[in-house]
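Undergrad: Structure of the sequence below:
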Amino acid sequence: MDNYVEHALTKTKIVATVGPACDSYEGLQRLVTAGVDLFRLNFAHAQHDVLSRVVADVRRIAEELDRPVAFLADLSGPKIRLGELPEDGLEVGKDQRYTFVRQRTADSPPEHLDSTYPGLVDDLDVDDRVLLADGTVVMRVVETDADSATCIVEQPGLLRSRQGINLPNVKLSLPSLTDKDLEDLAWALENEIGFIGLSFVRDPEDIRDLRRRIDASGATHRPSIVAKIEKPEAVERLDDILAETDVVMVARGDLGVEVDIARVPAIQKRIIRKCNELRIPVITATQMLDSMQHSELPTRAEASDVANAVLDGSDAVMLSGETAIGKHPNRTVAMMSRIIHETEPLVVSRKELPLGFDRQKNTATEMTRSVTLGAIHAAERLGARLLAVTTRSGTTAAAVSELRSPIPVLALTDDPRTAQRLCVCWGVRPVVTDACTGSPHEIHDFIVRWGKAHGSVEAGDLIVIVATTDWSRPGKNVMLVEEVPNGTTT
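TA: The predicted structure is shown next:
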């Protein structure tokens, strides 16, 4: 059996991509037990019927384990792919010429290529670079006309059918949401998925458009939007995008193709720092433990990559092919959890309480800020085992998350949607319970029962509680320090 660190002990959240390697009930259960907080549903490679079963299974597992687990519906976005090529691929040599056309026909010459985006030939200009097969093949446009764009190969390699095409700094006419994305979005809203991933974000209007469509759908569930930063345009307009989105993903796969790969580490650190400053949860993704798709152990560089993402300030780190199609999905999650566990003691606590989860709408009151800061200070000085926060919208719990305190945070809420949102916040363990609306004494009793049942506290431990005397009013006005008693509470 794989060894893993108990999930409650790690504060950086783990995102795992669902795929054939882990999508059975038993496989999903093993991943949740090993530490997965959020499952990524990749619409580029999965059908709705399969995803419906996965969602039902995970929700049942989460209920059985008494552990909130969220979902990220990752919309495919306007990904451009090559058309059909010979079964054994097409080897392109340096300085050879190939021409992109709107659509190949049966009698098209072998040097003609097409794509899933017929308008590609309209958007390409002379000297534009065309990157194929994850950037391993590079062409440059040397000539265009009304129906074609001729390129010369600058970096040779093998091309295969349906491989991705990246166009750094090319302004595409494609909308941010395709017809397929809209169908997938409707499914996600119907199934009350907590997070919607928007791929290939170029400017803040892309996020506003998605939000308008969610609002116009009539769905009572309002998911959080995850802006995937993977285009140079998004990096250039980062501040504007951060003003609109709920969550950010540093999507290093396409980002590393679209921009000079040497810039990616610095861009990653800049994005994470900006998100931390603005209290926007941030996920670092792509190839974190990539070699574990085939190997039982990661490389030293991969282990350092995960650790550095934690030290940079990531709220969550994500696995893609490692869990979706890899040979060792459970072992990979266990390894990521171990690396996080070893790294988190080095995370430096911050001293100023940010405004909250949604800095535009749900800002923390000054009373809440004062009470919460006092509670964190007391918990750290006294060596408390738990800091419990009652929260309706998630504002207070998310703000506490940003302080990166070494004290584990228990967020008590009566709203399952709030619990889902907090699944991506560093250091916060959400629990859905009506006890949060009761008196401080009732809240204390619930925390003691829950903590003992989950092995989080034992007799003699101190717990610090942030609560309110009036659940119907915003803000927190109670800080309580209690010792866990022997026996059971009533």
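
Undergrad: hey, let's count contacts and neighbours off CA atoms from now on
TA: Fine.

Undergrad: got a list of what residue 138 touches?
TA: Counting by CA atoms under 8 Å, 6 or more residues apart in numbering, residue 138 makes contact with 129-132, 153-156.

Undergrad: ah, wrong one, I meant residue 442
TA: residue 435.

Undergrad: Repeat that for residue 256.
TA: 230, 264.

Undergrad: how does it look with 7 Å?
TA: residue 264 (CA atoms under 7 Å, 6 or more residues apart in numbering).

Undergrad: can I assume it sits in a helix?
TA: Yes: using DSSP: H, G, I helix; E, B strand; the rest coil, the secondary structure at residue 256 is a helix.

Undergrad: any idea how far it is from residue 344?
TA: Relative to residue 344, residue 256 is positioned 27 Å away (CA to CA, to the nearest Å).

Undergrad: for comparison, sequence B:
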Amino acid sequence: MLTKIVATLGPASLAPDTMREMVRHGVRIFRLNFSHADAAYFAPIIKTIRSLESEMGVPLTAMADLCGPKTRIGEVAASPRTVDKGEALLLGLPDERPDPARDDRVFVSLDVPELLAGLRVGMPVNLSDGLLQFHVTREIKADRLYEIEAQNAGLLSSNKGIAFPGKHHPMPALTPKDIKDLHEGLDVGVDAVAISFVQNAADVVQTKDEIKRHGVWAPVVSKLERQNAVDNLDEILAVTDAVMVARGDLGLECPIPQLPIMQKKIIRACRHAQRPVIVATQMLLSMVKNPIPTRAESTDVANAILDGADCVMLSEETAVGDYAVEAVKVMQQISENALEYYLERIQAPYAPKREKNPRKFVAYSACLIADNMESKAILCHTVSGTNARLTSSRRPRQPIYALTPDPRVMRFLNFSWGVKPRLLEFGRDGEADYMERVESFVDDCPDFAPGEAVVITAGRPTPGNDTPGTNEIKIYCK
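TA: Presented below is the predicted three-dimensional model:
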């Protein structure tokens, strides 16, 4: 598969046989949701992932998804209760709760002062995952207590999520729990870290600093769940390793009618920046309880692939659904059909923008040559993964074999469209030349028949430059 599948693990999918079937049908990345468990819980699961990786001969990636500062309201009296359109409620810090004998309005408590700071009359407030929408109508105590008016009727329950669309929150993306989970997750072997509720580049840099402090390298996936993150996309792309379009919370922050175009723009920006992008949330949600998806869900998955997403993700469908493996199979089938049309539509590899970027143009040239000669594959020798990601961003129809000596880079490249990452060990006679190593891989690889041609890209140091990056293209016939 060219588009990768991310599957969330949970009670419905933790059996090794279930995980094996999901890998067989295209899953390459397993999401570990740290909102519901800790590193100790995931440690044996990561061992199962490593065992399946060895057994099945394909790299598998364990991605820790940190909880982030997702905020929930406190207990609501007489919960659940119906809220009428136009009804006035109170929203405030717990110690601002009024005496019910003097004020019988429903009180919604929020024990996060930072979220109420700067809230002003006219600003929107969403409750119950966006099903209840309010506007602030009165500032009773600045930054502490407000009156909010319901814009629609609905059911209000305790401990539900709350969102303030468009409002900047002076809170870092990493909570103390996240920092603890990050370090413990790295200890048990997670390969990538997804951070929730990113707002700007500083959130990504903080996470990278924590990983560096741990003494390892792991890629950071920035989850776009707030309008601020979309507004700051360019600065986030400059520092992040990958992006997730997390449409659940993003759909609470942004007007839902704008979400489809927002998704397309984010995917396009990620491809131009050579950053893998995952599209997530409610992709096949009906398959939690049904063996087949709705027509709309099938179209949604296909459209994400036609937009150029590197990965599509399953959440509840594989974590708690009754048809975990079936959901993966359906996603694989939709992907295969969509990709056939996608390649037909683009016809040729994407040309780079007019810019001074020789490495991108080398990758583009390799794709053009492979397309012209109908090569079996493109092989990229890559230490950091950059060469393979540049090639992937051109969207060639040939599979990209990314050969790297670094296991962490190998598993990171599972996020990139069309890339088959492989660990490259020194071959016959311990040859040191990059190109010779790749040729030895081709000679030994059963994927290529004698006489078949491939295109190879690599970097060869020169007297004036010890680290030139990709500077060589070669046509090699086995």
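
Undergrad: hmm, back to that, keep only the contacts of residue 138 of the first structure that stay in contact in the second structure.
TA: Using both residues aligned by TM-score structural alignment, their matches' CA atoms under 8 Å, the second structure keeps these contacts from the contacts of residue 138 of the first structure: 129-132, 153-155.

Undergrad: between those, which is nearest residue 351 of the first structure?
TA: residue 131 (44.7 Å; CA to CA).

Undergrad: Would you agree the closest one is in contact with residue 137?
TA: Yes: judged on CA atoms under 7 Å, residue 131 of the first structure makes contact with residue 137 at a distance of 5.9 Å.

Undergrad: All the helices of the stretch 351-478 of the second structure, residue numbers only.
TA: With DSSP state H, counting those that start in this stretch, the ranges of helices along the stretch 351-478 of the second structure come out as 358-372, 386-393, 407-412, 434-444.

Undergrad: Quick one, which of those helices gets closest to residue 275 of the second structure.
TA: helix 386-393 (7.5 Å).

Undergrad: How about residues contacting the closest one?
TA: 271, 274, 360, 363-364, 380, 382, 402, 416-419, 470.

Undergrad: So which of these are in strands?
TA: Those of the contacts of helix 386-393 of the second structure mapping onto strands are 380, 402, 419, per DSSP state E.

Undergrad: which residues touch the second one?
TA: Contact partners of residue 402 of the second structure, counting by CA under 7 Å, 6+ apart, are 379-382, 388, 419-422.

Undergrad: same for the helix ranked longest in the second structure, what does it pack against?
TA: In the second structure, taking DSSP state H as the definition, the longest helix is helix 324-346. Judged by 3 or more CA pairs under 7 Å, 6 or more residues apart in numbering; DSSP states H and E, helix 324-346 of the second structure is in contact with helix 16-24, helix 295-307, helix 316-319.

Undergrad: just those: most buried one?
TA: Between those, helix 316-319 has the highest mean count of neighbours, a mean of 26, where neighbours are mean count of other CA atoms under 10 Å.

Undergrad: quick one: that helix aligns where in the first structure?
TA: Taken onto the first structure by TM-score structural alignment, helix 316-319 of the second structure occupies residues 321-324 there.

Undergrad: what's the answer for stretch 81-93 of the second structure, then?
TA: The aligned range for stretch 81-93 of the second structure is 90-102, by TM-score structural alignment.

Undergrad: Pull the residues that contact the matching stretch.
TA: Contacts of stretch 90-102 of the first structure (CA under 7 Å, 6+ apart): 111-114, 118, 121, 147-160.

Undergrad: 6 Å instead?
TA: When contacts are defined by CA atoms under 6 Å, 6 or more residues apart in numbering, stretch 90-102 of the first structure is touched by residues 111-114, 118, 148-154, 156-159.

Undergrad: Alignment lookup: residue 381 of the first structure to the second structure.
TA: Match for residue 381 of the first structure (TM-score structural alignment): residue 372.

Undergrad: what's the distance between residue 154 of the second structure and residue 123 of the second structure?
TA: 19 Å.

Undergrad: Also residue 292 of the second structure?
TA: As judged by CA to CA, residue 292 of the second structure and residue 123 of the second structure stand 40 Å apart.
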